[in-house]
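Novice: need coordinates for the following:
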Amino acid sequence: MAAETGARPEWTAFRFGQVEDDVRKCVTAVREYEPLPHRESIRGFVYDVDTGLLTEVE
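Specialist: As a prediction, this is how the structure comes out:
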């Protein structure tokens, strides 16, 4: 993101424990990152490696 926006995010990526909750936290952090344009269209998904299905996290 720093290369695209010219600003380094204040948050860091982290590993997932409770996948859906952690995706929600990540989506919130990215939506709140003001230098990033079009933040209203950010969505989060969980990929199931066994089935190949994507599930959107609300």
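
Novice: from here on, just use CA atoms for contacts and neighbour counts.
Specialist: Will do.

Novice: who touches Gly44 in this structure?
Specialist: Taking Cα atoms under 8 Å, 6 or more residues apart in numbering as the contact definition, Gly44 lies against Val23, Arg24, Val27, Glu56, Val57, Glu58.

Novice: here is the second sequence; please produce its structure so I can put it next to the first one:
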Amino acid sequence: MGQGRGSRAQLYLARCLEAYPGYRLAELLDELLATGIFPLWARTAETAWRGAPERHPGDART
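Specialist: Sure, this is the predicted structure:
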């Protein structure tokens, strides 16, 4: 499936839960990532988040 960063996200969630056991949002997100199922909007190129545009040295800031 895609080029996501689910495993990295799960690592950060695990670290969060080590520091804050029982933090419900982290628990829910960890469960969601563990299913391996993503919402349709995330699987469709037209609606999926593409990330921030890359900035190059010398680009004018807006």
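
Novice: could I get the TM-score for this pair?
Specialist: Put the two chains on top of each other and the TM-score (TM-score structural alignment, normalised by the length of the first structure) is 0.32; 36 aligned residues with a Cα RMSD of 3.9 Å.

Novice: among the contacts of Gly44 of the first structure, which one has the most neighbours?
Specialist: Val23 (20 neighbours; other Cα atoms under 10 Å).

Novice: show me what counts as buried in the longest helix anywhere in the first structure.
Specialist: Across the first structure, the helix with the greatest residue count (assigned by DSSP state H) is helix 19-31. By neighbour count on 16 or more other Cα atoms under 10 Å, the buried set for helix 19-31 of the first structure is Glu20, Asp22, Val23, Cys26, Val27, Ala29, Val30, Arg31.

Novice: now the residues you listed in JSON lines, with distance to Thr5 of the first structure?
Specialist: As requested, these are exported to JSON lines (distance: Cα to Cα, whole Å):
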{"residue": "Glu20", "distance to Thr5 of the first structure": "27"}
{"residue": "Asp22", "distance to Thr5 of the first structure": "24"}
{"residue": "Val23", "distance to Thr5 of the first structure": "22"}
{"residue": "Cys26", "distance to Thr5 of the first structure": "18"}
{"residue": "Val27", "distance to Thr5 of the first structure": "18"}
{"residue": "Ala29", "distance to Thr5 of the first structure": "16"}
{"residue": "Val30", "distance to Thr5 of the first structure": "13"}
{"residue": "Arg31", "distance to Thr5 of the first structure": "14"}
